[in-house]
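J.: fold the stuff below for me.
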Amino acid sequence: MVGIVVVSHSESAAEGIAEIAAEMAGDTRIEPVGGDGKGGIGTVPDAIETAIDAAAGSEDGSDAVGGEEDGGDADGVVVLVDLGSAVMNADVAVEMSDAEAVIADAPVLEGAVNAAVAATDPSATVESVREQAESARDIEKL
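T.: Predicted coordinates for the structure are as follows:
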């Protein structure tokens, strides 16, 4: 199973996006992470690393939105980010984590929903889930 991490500068935005994606996620672990750790706007590499590890099953997963609360390790993690410095901090977190993780170049909400759907496929891989997340760039709304 491929896990998903949603990174936003806003903790409540990350939680909301993860909540929406969880509607399509089945047993997929989705970890929201956001804010500066002090109640403000921002992102923190250590918090993102913790979320990656939890989505990968390296932690207990008790804060996961939807999905299994415990169980086997994920087959990797796809990370979705909202804005500029979140990309930089997610890059640092991916490097720090022992989990296989990749960052998707995708709109965070639509990409998270696409990733959640793709992750429900029993043969899903990190690359197939990332590709589906990135295909959300082509979604037209009007």
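J.: hey, let's count contacts and neighbours off CA atoms from now on
T.: Fine.
J.: from residue 39, how far out is residue 78?
T.: 25 Å (CA to CA, to the nearest Å).
J.: Proceed likewise with the subsequent sequence, for comparison:
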Amino acid sequence: MKDKVGIVIVSHSPDVAKGTADMVRQMVGEDVRLSFCGGNPDGGLGTDVAKILKAIDEAWSDKGVAILVDLGGAETNSEMAVEMLSEERQGKVVICNAPIVEGAVMAATEAWGGASLEDVRRTAEELSPQ
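T.: Predicted coordinates:
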């Protein structure tokens, strides 16, 4: 299998994260590395940097990883997680400014087709209102 961009879904809700990942899997199958996380360390609504780091590792690809987030706190914690990566990995991770469900599906579809990290990000972000 040719290496493809990995996708990470970060939501404040574990159910939203899993549901979005399930939808992506149904649309693009197993050929794209996909990981998701949601909820705070106590299992409530929120996000957790450690969970995001684990999700990045699970979805890791040398072509890069695109992260889709649902709310500002998820974006902030994802940025913190990226800053904790090695410099080499930091340059291969992007946070997409896109709706989480539609963006994840479109990003994974692009990744499935072998697109570059920048093309995956651009496609996901085309869905975002300007």
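J.: of residue 78 and residue 39 of the first structure, who's got more company?
T.: Just comparing residue 78 of the first structure and residue 39: by other CA atoms under 10 Å the higher neighbour count belongs to residue 78, 30 against 10.
J.: so who does the residue mapped onto the more buried one from the second structure touch?
T.: By TM-score structural alignment, residue 78 of the first structure lines up with residue 66 in the second structure. Contact analysis of residue 66 of the second structure by CA atoms under 8 Å, 6 or more residues apart in numbering lists 5-8, 93-96, 107, 117, 120-121.
J.: 6 Å instead, please
T.: When contacts are counted by CA atoms under 6 Å, 6 or more residues apart in numbering, residue 66 of the second structure is found next to 7, 93-95.
J.: against the first structure, where does stretch 97-110 of the second structure fall?
T.: Under TM-score structural alignment, the match for stretch 97-110 of the second structure is residues 105-118.
J.: how near is the residue lying farthest from the centre of the second structure to residue 48 of the second structure?
T.: Most distant residue from the mean C-alpha position of the second structure: residue 42, 21.8 Å away (CA atoms, centre = their mean). Residue 42 of the second structure sits at a distance of 10 Å from residue 48 of the second structure (criterion: CA to CA).
J.: go on, residue 100 of the second structure?
T.: Counting by CA to CA, the gap from residue 100 of the second structure to residue 48 of the second structure is 17 Å.
J.: count of residues packed around residue 58 of the second structure?
T.: By the measure other CA under 10 Å, the count of residues near residue 58 of the second structure is 16.
J.: repeat for residue 31 of the first structure
T.: By the criterion of other CA under 10 Å, residue 31 of the first structure has 31 neighbours.
J.: surely it and residue 5 touch.
T.: Yes: between residue 31 of the first structure and residue 5 there is a contact at 4.7 Å, judged by CA atoms under 6 Å.
J.: let me see the contact set for residue 6 of the second structure.
T.: By CA under 6 Å, 6+ apart, the contact list for residue 6 of the second structure reads 33-34, 59-61, 65.
J.: how about a cut-off of 8 Å?
T.: So residue 6 of the second structure contacts 32-34, 59-61, 63-66, 108, 111 (CA under 8 Å, 6+ apart).
J.: and residue 94 of the first structure, how close does it get to residue 51 of the first structure?
T.: Per CA to CA, residue 94 of the first structure is found 10 Å from residue 51 of the first structure.
J.: please say which of the two ends up with more neighbours.
T.: residue 51 (31 against 22).
J.: what's the match for that one in the second structure?
T.: Using TM-score structural alignment, residue 51 of the first structure sits opposite residue 55 in the second structure.
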